[in-house]
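Participant: quick one: sequence plus predicted model below, questions after.
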Amino acid sequence: MNTYTLSAAQRAALNEKSNWRGAREVAKDWGLVLLAFGLSLAWPHPLTYVLSTLLLGCAMAGFAILQHETAHRSLFATPALNEWVGEYLAALPILQSMPGYRAYHMQHHRLAGTLDDPDLIMTKDYPVSPASLRRKIRRDVSGQTGLKSIVGLLGMYAGYWQYELTGKVERVTPAPQGVVGYLRMFVKNNGHLAIAWQVAIWAALYALGNGWLYGLWAIAFIFVLPTCMRIRQIADHAVVADPMSTNPLLHARSTSANWLEKLLFAPHYEHYHLEHHFMPTAPCWQLPKLHAQLKQAGVIPEQNQATSLFDVLRRATT
């Protein structure tokens, strides 16, 4: 049995949004940023810098999920607050665009389980050999993926490339006219504010006498975040029961995760990805409840349940 229908009352309960809970989710990530820099400011030591960099990577992974939540208009009950936080406190600090992401990501939900799904390119070739996965992870941890993403994101702000986060490159047509046209598009897409966020973070640290600590933020973005995102992508849709089914119970995965996996790879209940596809309008903190209902109904295929994110990686390699 791989069909299931929620009652109207169940859907209403799961769709209930909260400004307070939304603010709490945002505070988690910005709290990690303050903790990370606070540790290195208070106890300057190479090991502390490593820990701070990992914590910053965790926060950035969280920002990416907050952008995702606000793209679905599910993080806050107040629409204007949802839009503002998603763009200015989640997307722009990590050089992304919530409106751009929303336009692209809604296609993923509309076309999931078909050959036209824009995200299919990231998971369609799994399972891969262990050596192939190691090569992919090596590109991430060596900074190759992160450096390319910076170029790509700045180009997307400028209207040079279409907004996508899959590595696919497609020119915008019609293109802006000349340097002035690209600069105008860069400002229109808030690219200048994304740069301003980087300057503001550096300036705050400089005012505390340690502007060089901004380097930890840059290292986390270039080396840690791409690795977190790749593992999350594999966990979400790779090696599922039927990737070519439009049924979310078949084309997405629900994964158990320990505290470390949640911190690094699955903040804000991201590991309940099957549940999110089953009900995309539900706020992230409602997904554990939905998971319990689907689990009790026995409608989640065994192949679409994993005991951990590392269990997923084991399945994704043959």
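Facilitator: That came through, no problem.

Participant: for the rest of this, base every contact and every neighbour count on C-alpha atoms.
Facilitator: Will do.

Participant: just confirm residue 40 contacts residue 52, I think it does.
Facilitator: Yes - look at residue 40 against residue 52 with CA atoms under 8 Å: they come within range, at 6.6 Å.

Participant: okay, one more to line up with it:
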Amino acid sequence: MEYIDKQSQRELSKRSNLWGAWLVFHVWAVIGAAMFIGITYPVLIPLCILIIGSRQHGMAILMHDSAHAALFKNRRVNDFVGQYLLAGPYGGDMLSYRRYHLQHHKFTQSADDPDLPLSAKFPVSRESLCRKFIRDITGQTFLRLLMARTKKTNVAGSDAFKRRSPWPMIMINLVMFAGLTAVGAWWAYFVLWLLPLTTWFFAVLRLRNIAEHAMTSTDDNPLTHARTTRANIIERIFFAPYWVNYHVEHHAYMYVPCFRLKALHRHMTAQGHDKTMEIKDSYFDVLRHATTPRPVPA
């Protein structure tokens, strides 16, 4: 089904090298600035960890755009940047992710959807969800995925982190460690890169997965089998950078670059589709929708 006219589709699907370069620069610049602040003012390290973890998630969002060949006009540039400047630093593999993720789009919320285990468990109790987030922010989720990879077993969500080779991650992280060591802040690699990557990154990723598909329909309608979440400035900083909250729009037109999703939302709204789209007003509303309260004892 077409939700907007063909001309609007063509305009919104246009890639932009300028936008692609700006977004890649932006995600690295924010991480670099947060590291500088954390090194200079150690009292602000907890805040810096939240910002860096959010932008590590931002790398995954932009890598996702490159997996759709939507980040740069040139396919080779798109794939190189997605593989080495976005996926590699946090341990992902854009090319492997592309194969996995396109299956998600083809079979969204069906039995063949590789992401279904991430959403099928909902609703869960509030206590269960709290335990999940505690596992994330204490590094237990990271360790579980690491053990699954080492033992070559599968846990929910681990397929998204499969990679053909560890060398891109190793080389890029060695360069980062060497750079921080050269400026006399070797410890920052562990405190301001690895710590957010193994904790807050996974908490934000879990929230994103819940927001996108938990408690949505299981039919083939992209207006209802995905969810758009309205995000305020705080949520966009810490949970939903780079327009990732417009997920219905992404499933309706998956080759529209992330920086045009807000405009796509306006076009779809102008056509009246917001009346049937699955939309929540905030991430708090999403969590409330996806959880159940503790039963009252009889």
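Facilitator: Done, it's in. Please read all numbers here as calculations on a predicted model, not as lab measurements.

Participant: tm score of chain vs chain?
Facilitator: The TM-score (TM-score structural alignment, normalised by the length of structure 2) is 0.91; 290 aligned residues with a CA RMSD of 2.1 Å.

Participant: who has more neighbours out of residue 40 and residue 52 of structure 1?
Facilitator: residue 52 (26 against 21; other CA atoms under 10 Å).

Participant: report the contact partners of that one.
Facilitator: 35-37, 39-40, 216 (CA atoms under 8 Å, 6 or more residues apart in numbering).

Participant: alignment lookup: it to structure 2.
Facilitator: By TM-score structural alignment, residue 52 of structure 1 lines up with residue 48 in structure 2.

Participant: now that match: which helix or strand?
Facilitator: helix 45-67 (DSSP states H and E).

Participant: how big's the offset between that helix and structure 1?
Facilitator: After superposition onto structure 1, helix 45-67 of structure 2 sits on average 1.0 Å from its aligned residues (mean CA distance after the TM-score superposition for structure 1).

Participant: cool, stretch 23-39 of structure 2 as well?
Facilitator: Per aligned residue, stretch 23-39 of structure 2 averages 1.1 Å (mean CA distance after the TM-score superposition for structure 1).

Participant: centroid-nearest residue for structure 1?
Facilitator: residue 64 (3.6 Å; CA atoms, centre = their mean).

Participant: ok, now which ones touch the aligned partner of it in structure 2?
Facilitator: Aligning on TM-score structural alignment places residue 64 of structure 1 opposite residue 60 in structure 2. By CA under 8 Å, 6+ apart, the residues touching residue 60 of structure 2 are 86-87.

Participant: for residue 20 of structure 1, grab the count of nearby residues.
Facilitator: With other CA under 10 Å as criterion, residue 20 of structure 1 counts 11.

Participant: tell me the residue in structure 2 aligned with it.
Facilitator: Counting by TM-score structural alignment, residue 20 of structure 1 lines up with residue 18 in structure 2.

Participant: one more: residue 260 of structure 1?
Facilitator: Residue 260 of structure 1 maps onto residue 234 in structure 2, with residues paired by TM-score structural alignment.

Participant: mean shift between the one helix or strand its match maps to and structure 1?
Facilitator: Assigned by DSSP H and E, residue 234 of structure 2 belongs to helix 233-238. Superposed on structure 1, helix 233-238 of structure 2 shows a mean distance to its aligned partners of 1.7 Å (mean CA distance after the TM-score superposition for structure 1).

Participant: ok, and for that helix, which residues are buried?
Facilitator: 236-238 (16 or more other CA atoms under 10 Å).

Participant: repeat for stretch 168-180 of structure 2
Facilitator: 168-169, 172-173, 176-177, 180.

Participant: against residue 56 of structure 2, how distant is residue 62 of structure 2?
Facilitator: Residue 62 of structure 2 is 10 Å from residue 56 of structure 2, where distance means CA to CA, to the nearest Å.

Participant: onto which residues of structure 2 does stretch 112-120 of structure 1 map?
Facilitator: Residue span in structure 2 matched to stretch 112-120 of structure 1, by TM-score structural alignment: 108-116.

Participant: which residues sit against that stretch?
Facilitator: By CA under 8 Å, 6+ apart, the residues outside stretch 108-116 of structure 2 that reach it are 100-101, 103-107, 156-157, 159, 213, 217-220, 225.

Participant: was I right to think residue 117 of structure 2 contacts residue 154?
Facilitator: No - counting by CA under 8 Å, residue 117 of structure 2 stays clear of residue 154, with 11.3 Å between them.

Participant: which residue packs closest to residue 192 of structure 1, ignoring adjacent ones?
Facilitator: The shortest distance from residue 192 of structure 1 to any residue other than its chain neighbours is 6.8 Å, reached at residue 186 (CA to CA, 6 or more residues apart in numbering).

Participant: what about the one you found, neighbour count?
Facilitator: Neighbourhood size, residue 186 of structure 1 [other CA under 10 Å]: 20.

Participant: same thing with residue 139 of structure 2?
Facilitator: 20.

Participant: corresponding residue for it in structure 1?
Facilitator: Match for residue 139 of structure 2 (TM-score structural alignment): residue 143.
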